[in-house]
Structure formats: C-alpha cells, structure tokens
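Undergrad: structure of the sequence below:
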Amino acid sequence: MFSSLKVRNYRLFFVGQVVSNIGTWMQRIAQDWLVLSLTGSATAVGVTTALQFLPMLLFGLYGGVLVDRLPKRRALLFTQSAMGVAGIVLALLTLTGHVQVWHVYLAAFAVGLATVVDNPARQSFVSEMVGPDQLQNAVSLNSANFQSARLVGPAVAGLMITGVGTGYAFLFNGLSFVAPIAGLLLMRARELYVVERAPRGKGQLREGLHYVAGRPDLIWTIVLVGFIGTFGFNFPVYLSAFADDVFHAGAGSYSAFNTLMAVGSLVGALLAARRGTARMRVMIGAAAAFGTLELVAATAPSLWLFALLMVPIGMFGMTINVTANTSIQMGTDPAMRGRVMALYMMVFLGGSPVGAPIAGWITDAYGVRAGLAVGGAIAATAAVLIGLVLARVGGLRLSVGWNGGHPHVRFVPRERREELTAAA
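TA: Purely as a prediction, here's the structure:
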C-alpha cells in the first residue's frame, strides 16, 4: 500500500505535501470566514471561490504548455513560493487590521494563477519521481494525503480562528509551504526519471488538443470525469439541503456528512494504492456504482442511512478520480503529459461552476431528492455508455452466459464471442 514511499525523492515530496495540504484546507476555511465577516454576504464568499478557480478555466491549457516546456521541479519551486507569499501577505494584512475584502479577492486570484502551472506540474512530476511501476501507488497516496488533510485542516482552522484569530490560520498556511519547498530542494536530481521537454514553438496548445482527440482512451476518460464532476459532485448544494430541508438536523449533520465522505475518500485512495494498476473496468465500475449509490441516497428515508451512504459514495468517487488520473498519465507521451493533465484538471475542476447552478435550480424547483437523483442518474448513464464505447474501441464485446448455474456478464475479445456462445 505504501510502496512508493520507498523512493527517497517521492518521500520528501509526500511529507512536504502533508504539511502544505493541511495549511491549504485551513486557508480555505479562514478565507471564507473572513469574507463573510467583512461583508456579511454569501455572494461575496462565492465570488472569492470563483476568483480562485477562474484562472484554471481561462488559462489552464496554457499552463499545461508551460509545464511541458519547463523543468517541473523548478516550476514547482516558483509556484509553491508564490502561494506561500500570498498566504503570508494576507496574514500580515489581517493581523494588522488593514485587510479589506478586495485584498482577499486579489489573494484568491493570485493563488488561482499559481495553480494554473502548479496543478499540472505536480500531477505530472509524480511520474518523474517514481517511474511507471509505482505511478498508481504514488497518485493514490497523493489523494490519501489530500483527504487526510481535509479531515484535519478544517478542524484545526476552526480552533485557531476561535482561539487566536483568522490571521494566524493564513500565517500557518503561508509558512506551511516551507515544507514542500525544502523537500524539492533536498531531492537528488540524478534519481529523477528523465523526461524530454517539449521545445518552444508555435501551435503547441493545438498540438495537445489534437493528441487527445486522436486517443479515444484519453478523450473518453476525460469526458466521463467531466460528466461526473459536473453533475455528480455537487455535494455542497446537496448535503446542506439534505441537512436543513429534508432531515432538519442543522449544521452538525452537514459537517458529519462531509466527514463521512472524506473518510470514504481516504479509504478509496488507500485501496487504489494497494491495487497497484489502473484498469479501465475499475473506473467504469466505480462510476456506475457511484451514480447508483447517489440514486439510493436520494430516496434514503432516514438521516442515519443517508449518512452511512456517504462513506461508499466517497470511496467510489475517489476510485474514479485516482484511476482516471493514473490511466491518463500512464497512457500519455511524457512530452505531452503537462498539456493532457492540464486539460484533465480543467475539465474536472471546471465542471463545478457549470453543474452547481444547474443542481441548485433543480433543487429549488423540484426538491433536493430530485436534484441528487438526476445527478446520480447522469453519472450512472455516462458510465454505462462510455464503458460500451471504450469496449468497442478496445475490440471487446459484452458476453452474457451461464457459468455453474449462475449468470456471467463480462467483456471479451470479439473473436471469442462465437466460442463463448457455443460453450454457454
């Protein structure tokens, strides 16, 4: 389960990310709380979140082009330093009492700009640290790392905001970037897997898009992640409405739903690390199970049943994420990896701003149970249809037969269809 941690360079990276991810979750909570305190407006909180994700939507593909051209370790040293400086400046403004809401907006936008390069660089740098044999394990542990921080960071932020103030949460986040920067500086360059960088030239963005368009395994994986990210992952809309409008249980239950989902996500990431290989059938099966469980949760009659369903939903959601991420990285030419990962992250992260208003409209018009059911139905349908497309592209057919008196359903090569039909 933890085999990639035997690689010294990845171990340094992993430890740095543990500290930094906790700080990042602390800043997310503190940032929203500060904006709400300054303005009293939930809309202003939404503007802050939008400003942080807007650069990825606008410039994400260009960030991928830069990542393919630049040495990734050097690029990460720059982006991690920039995000650390943004946190420290916001901390100083808050602690001295000079902070205004536009300062928070500017800091969120600056972090978003750094993320345009940082996100694809971090994703693709993993393969340079561990190589192809340990890639899924390392990607899975990165996800487990992030989910663990999601459990710890908000709790610590809440205590810090209550005890000493919002400014110290920003300060912790800014200083937390010392850990990943130190890890990057301590790495042994000779132990990194050499990847040929793309030369500077015209048309590289278009070249990346053409590369993906000519690879059905990549494009359909990204399409599936796009459907699920847009329609299935709108949990801030669904969970708050279930807590207040359906079960009338308040903020405590909303927090419990999120915690249980984070636990499931952590389990999913660790199981993916243990599997060691990225199989398309695992991704398709997880996507179908994820959508089906959302449909079941939409009809859950009690709070406790709904809460318990958050664990497997989180687990299958993380399985989709890890398997898609790994299969795309392993199936992509290293010289194209930055551009392809940038497209993947843009589709995955960009789905929420599109899907959340749709989910909110359905919830307001027809109720939150209908909203969650529609999201689950779209996710499950997309999984089945894209699974059939990928099977056809891979020269497979769906075989239904009997084995030992039990129905047996699986994909088999087309040329074996007649043999299996005769045997059945």
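Undergrad: okay, CA-based contacts and neighbour counts for the rest of this
TA: Will do.
Undergrad: for Met129, which non-adjacent residue is spatially closest?
TA: Distances taken as Cα to Cα, 6 or more residues apart in numbering place Leu192 nearest to Met129, at 5.2 Å, with adjacent residues excluded.
Undergrad: can you pull the contacts of the one you found?
TA: Asn9, Glu128, Met129, Val130 (Cα atoms under 8 Å, 6 or more residues apart in numbering).
Undergrad: repeat for Phe231
TA: Phe231 neighbours (Cα under 8 Å, 6+ apart): Gly351, Ser352, Gly355, Ala356, Ala359, Gly375, Gly376, Ile378, Ala379.
Undergrad: which element is the last one on?
TA: Assessed by DSSP states H and E, Ala379 sits inside helix 368-393.
Undergrad: could you do the fifth one as well?
TA: Element membership for Ala359, per DSSP H and E: helix 337-366.
Undergrad: against which helices or strands is that helix packed?
TA: helix 42-69, helix 101-130, helix 204-213, helix 216-227, helix 235-241, helix 303-330, helix 368-393 (3 or more Cα pairs under 8 Å, 6 or more residues apart in numbering; DSSP states H and E).
Undergrad: let's see this one next to it:
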Amino acid sequence: MMLISKQQSLKAKNKKNSLFTPLTFKPFRIIWFADLIANLGTWAQSVASVWILTEYHASSITLAMIQVVTALPLVLLSIISGVWADNYDRRKLMLMGMFLEFTGGALITSFAFIGYLTSTKLILSILGMSIGASLAVPAWQAAINEQVSKNQVTNAVILNSVNYNFARAVGPVIGGILINTVGTAWVFLLNCLCYLGLIWAVWQWKQIYPKRILPPEHIFEGVISALKFAKYSKVMRSVMLRSFVFGLSASALWALLPVLANTKASIYGYMLGALGTGAIMGSAIVNKLCNLVDTNKMISSASILLSIVMLLIGSLNIKLLIFGALMIGGSCWITVLASYNSSVQMLVPDWVKARALALYQTTLYAGLAIGSFCWGHIAGIINVKVGLLIAGLLLLISTIALLKLKLPKLDDKYNSIMNQAQPKYKLEFSKYKESIIVSIEYCIPVNKTNEFINIIIKLRTVRLRNGAKTWSLYRNVEDKEIWQEIFLIRNWLQYLRMLSRITIADKIIIDKVNKMHIGIKPPRTYQGIQQIKPKI
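TA: Next comes the predicted model:
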C-alpha cells in the first residue's frame, strides 16, 4: 500500500470539502488532466477504428469484435491484475499496462500511415491495448486513495467519472472532425501522443511506501483469497449482486439508444451528449448528497429514477422530452456507479482493495454485456420502445426487491490495523507446507450462551474472510462454561497474513467476544503445527 504524506492529509482536513477539492492534491491533479487528454484520444480513436472497418465494408460480426476484444481482457484478466496491484508497486503496474496500450496504438498508427492496416491487424492491436488496460485498471482504481486523503476518495471517484463521461461526449466529435480534415492515420497518431502525456504523468508521481513485513502472494493464492473475501464479505456480496442486476437492466438504455435514434448518426450523437451532460451535472449533485443522504438511499433512489426515465423514453415520442429524460438518466447512472465504486474504496481493507475493485468491475461489465445482448435481441423481435419499457420495469422491480440488501455506513472501521502484533516462534518448520490449527478457549457463563453464540458467529465470518480454511465451535461436555473456537489455516505464512488483515471492525468483534470471557486470565490460545514427518 502507498499513502500520501501525513502533512498532506492534515491540510486536506482543513480544506473546504467540494467536488474539486481532490484537484488541490498535485499528484491527482496532474494525473487527472493527463488522463482527460488520454481519454479524449481514446474516444477519438474509437471513431476512427469503426470508420476504417466501415471503409473496408466489414461485416457486423467484425464490427462487434471490436467490442468483444475491448471488454474480454477486462473481464478475464482483471482479477489477476488485482492480485499484482495488491502485492506490488501499483505505479509500475500502471506504467506497464499503459506501455502495452501505447504499443498497440503505435502499431495501428504505423500500419495506417504505410497503408497496411487491415481489419485483422486493427482488431489484434486493439486486443493488445485491452490487455494493457486490464493490467492497469485495477492498480489505477486502487491507487486513488494514495493520491488524495481518505475523506476525498468519493470526490476523486466522481471526478474520474466526470473525466470519462466528458471525454466520451467530446472525443468522438474530435475524431469525426479530424477524420474529415486530415484522415484516420492522424487520429491514431493523436491517440499515441495523448497516451505519452499520461505515461509521463504517472512516471513523475512519487509515493511513500510503508515497510512490507510479509512476502507478496502468488497469483493462485491471491485469487483464492479474493474470492474467499468476497464470499464472506457482506459489502462485496451486496455490491457485486446489486451492480450485476443494475447492469443487466440499465444496459438497455445504452444498447437500444442507436436503434431509438433511427440510425441517424447526428441524433445518436446528440443523445450520447445528453447522457454525458447529465452525468457531468449529476456529479455535482452526488457530491452534495454524499453528506446528506445515506449511500443505500442514494443508490436505490437513483436506480428507481433511472427506471422511470427508461419507462418514459419507451413511451414518449417527443424528441425534446426524450433528451431531457436522457440528461436525468445520465445523472442517475453516474450516481449509482460512483456510489458503488466509492463503497468498495472505503469499505474494503487495503490488502484486497484492487482485487475487490476488479471483482466489482467484472460483475458490472458481465451484467452490462449480458443485458446488451438480451435487450438487442428482444428489441429485434418485438420493438425498441417495448424493450425499454420491459427493461425499465425490470430495473424498478429488482431495485425494490434488493432494498433490504444494504451497505454499511462509510467510515474508517474497515481499515486494516497497522503494526498488528505477530507471533514469534523459533521452530523448525516450513512456512509454506504444514497447516496450522488454532484453538482459543473461552469460559462463558451459562446464562450468556445465546449472546455468546450470536457474537462468535460474526467472528466466524471474520476468520474465514481473512484466510481460515475451516472454522468450528465446541462446548465441553463436562463443564458447560468451557468453549473452544478452532480454525485451520493452510500454512504459517497464511496465519501471519490473517493477523495482518484484521480491521478495526474485526477488532471490535474480537473484543466483544473476549469481554464475555470470565476467566482470571485472558482466553488461552493454542497453535498447533501439522506433523507431516514426525521427528524422532
């Protein structure tokens, strides 16, 4: 993990909390503006890529392959990139990913200028760029709290969304103008030059590194740890399920928009502009609402309002009203996604943050991809407006159905406790082979049995989420006041990782269990090592 300095953090607390406060942090400001220029180049290139394939009279399958090769690496490789981002230098990972993206862009530019750019070369180059993006994105997302103070993470996430939406609205216009004036090759060159600026911005960024006590996790171990964390984390279960369901329904708005525009490029462009403008306006509203409204209410309200927008668009024929509805829809869209992203940023401990963001992005994009495919087919069979009505109704019903699936309040309880005490034993065993069994003995009054069980069930979730392989609770047959909590860990190194992953919220639960113990001494802990080859 890399952090901003304490001096910067103290200064941030004295600053007025506004949407643009993160831009007062120099690293974030430089990277943000460089990213804006890079995003403009990326969206300009997307227009040029489609134009090239159109000139070659490419089939609809070939055109669709651009979307496939763009999204597939992000879905398949993000979790692996997340493991690296949680264990290694995030800045270097970002630079490696950006270099791959730049290389892919340089290949497209070279082929375009010498006249050897074909559909296959274009798609393969875009695939290389997408692989680079899948390497950089988890590190990029997780590095936000290293560029700004903790209380500015939400605003930084919103500003990055504004950045992306502004570029999506303006970039294609720039691309269209350049294609008509200087040609597609120069658009590809512009994208490469824009990326060089972003590479420079990340290169000059300096961080403060805390000392690492434990070695980095291997890929397989890291992926398993992330999946286990997601399984036993209420935050991740809620975010992943709700974002997938949201993407499944809300994707209809983006998937059916070109059909709704009646294949007129100008109208489609105006519709995209309305969504982008709404997203930018909505970012200011989100900033104000964050301090006034609970995150769950904000997400649910925005989802319900978006469902109403989709129902209105599906039933209205007046273009002006549709544009107004799209602007409101853009505001709802950014409210929901920025809230989910901020929740993961704030409620997930640093040791697994990049992987958690990767899992969130994977489920969201999976919902968007599956939804786009389904709504496109439904609109083709029935009608585009009927498709929007069905999608809006589904979003409304699913949002109401998931109202009880709430996220915790955003606070610092979910940060890992720094400098957690580590057991020190000079024993002859491998840190990577023999499994470890831990037994903790409690003495609990009989009249508090039910209360103890209710609390220790929460502790079970903590143990399993942080790395325990199995967990059990036993009661002494002769003395009913004696209880044993027993959990198994894969090896000693994993046990040390477990101890380092304890958050403030976890410590509160552990303290509650320990306070119920009535023995003269604290609960006694035993650690046992599996004897693969008994020593004689």
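Undergrad: re earlier: and the helices and strands packed on helix 337-366 of structure 1 as JSON lines, adding mean neighbour count and distance to Ala75 of structure 1?
TA: Listed next are these as JSON lines, based on neighbours: other Cα atoms under 10 Å; distance: least, Cα to Cα, whole Å:
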{"stretch": "helix 42-69", "mean neighbour count": "21", "distance to Ala75 of structure 1": "7"}
{"stretch": "helix 101-130", "mean neighbour count": "22", "distance to Ala75 of structure 1": "7"}
{"stretch": "helix 204-213", "mean neighbour count": "16", "distance to Ala75 of structure 1": "19"}
{"stretch": "helix 216-227", "mean neighbour count": "21", "distance to Ala75 of structure 1": "25"}
{"stretch": "helix 235-241", "mean neighbour count": "19", "distance to Ala75 of structure 1": "33"}
{"stretch": "helix 303-330", "mean neighbour count": "22", "distance to Ala75 of structure 1": "19"}
{"stretch": "helix 368-393", "mean neighbour count": "20", "distance to Ala75 of structure 1": "35"}
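Undergrad: can you put these in CSV and add distance to Met336 of structure 1?
TA: CSV is the format used below for these (distance: least, Cα to Cα, whole Å):
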stretch, distance to Met336 of structure 1
helix 42-69, 6
helix 101-130, 10
helix 204-213, 7
helix 216-227, 12
helix 235-241, 33
helix 303-330, 10
helix 368-393, 22
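Undergrad: a helix runs through Arg397 of structure 1, doesn't it?
TA: No: counting by DSSP: H, G, I helix; E, B strand; the rest coil, Arg397 of structure 1 is not part of a helix but strand.
Undergrad: next, count neighbours for it.
TA: When neighbours are counted by other Cα atoms under 10 Å, Arg397 of structure 1 registers 18.
Undergrad: mind listing what it touches?
TA: Ala391, Phe411, Val412, Pro413, Arg414, Arg417.
Undergrad: next one: the first one from Leu343 of structure 1, what distance?
TA: When distances are taken as Cα to Cα, to the nearest Å, Ala391 of structure 1 and Leu343 of structure 1 turn out to be 23 Å apart.
Undergrad: what number of residues are in the vicinity of the counterpart of Tyr365 of structure 2 in structure 1?
TA: Aligned by TM-score structural alignment, Tyr365 of structure 2 pairs with Leu349 of structure 1. Per other Cα under 10 Å, the neighbour tally for Leu349 of structure 1 reads 19.
Undergrad: wait, isn't Leu349 of structure 1 in contact with Phe227?
TA: No: using Cα atoms under 8 Å as the test, Leu349 of structure 1 is too far from Phe227 to be in contact (11.5 Å).
Undergrad: give me the most central residue, structure 1.
TA: Taking Cα atoms, centre = their mean, the centroid of structure 1 lies closest to Asn321, which sits 6.2 Å from it.
Undergrad: that residue -> structure 2?
TA: So Asn321 of structure 1 corresponds to Leu337, using TM-score structural alignment.
Undergrad: and for Asp118 of structure 1?
TA: Using TM-score structural alignment, Asp118 of structure 1 pairs with Ala136 in structure 2.
Undergrad: and that match, how far from Trp84 of structure 2?
TA: For Ala136 of structure 2 relative to Trp84 of structure 2 (Cα to Cα), the value is 10 Å.
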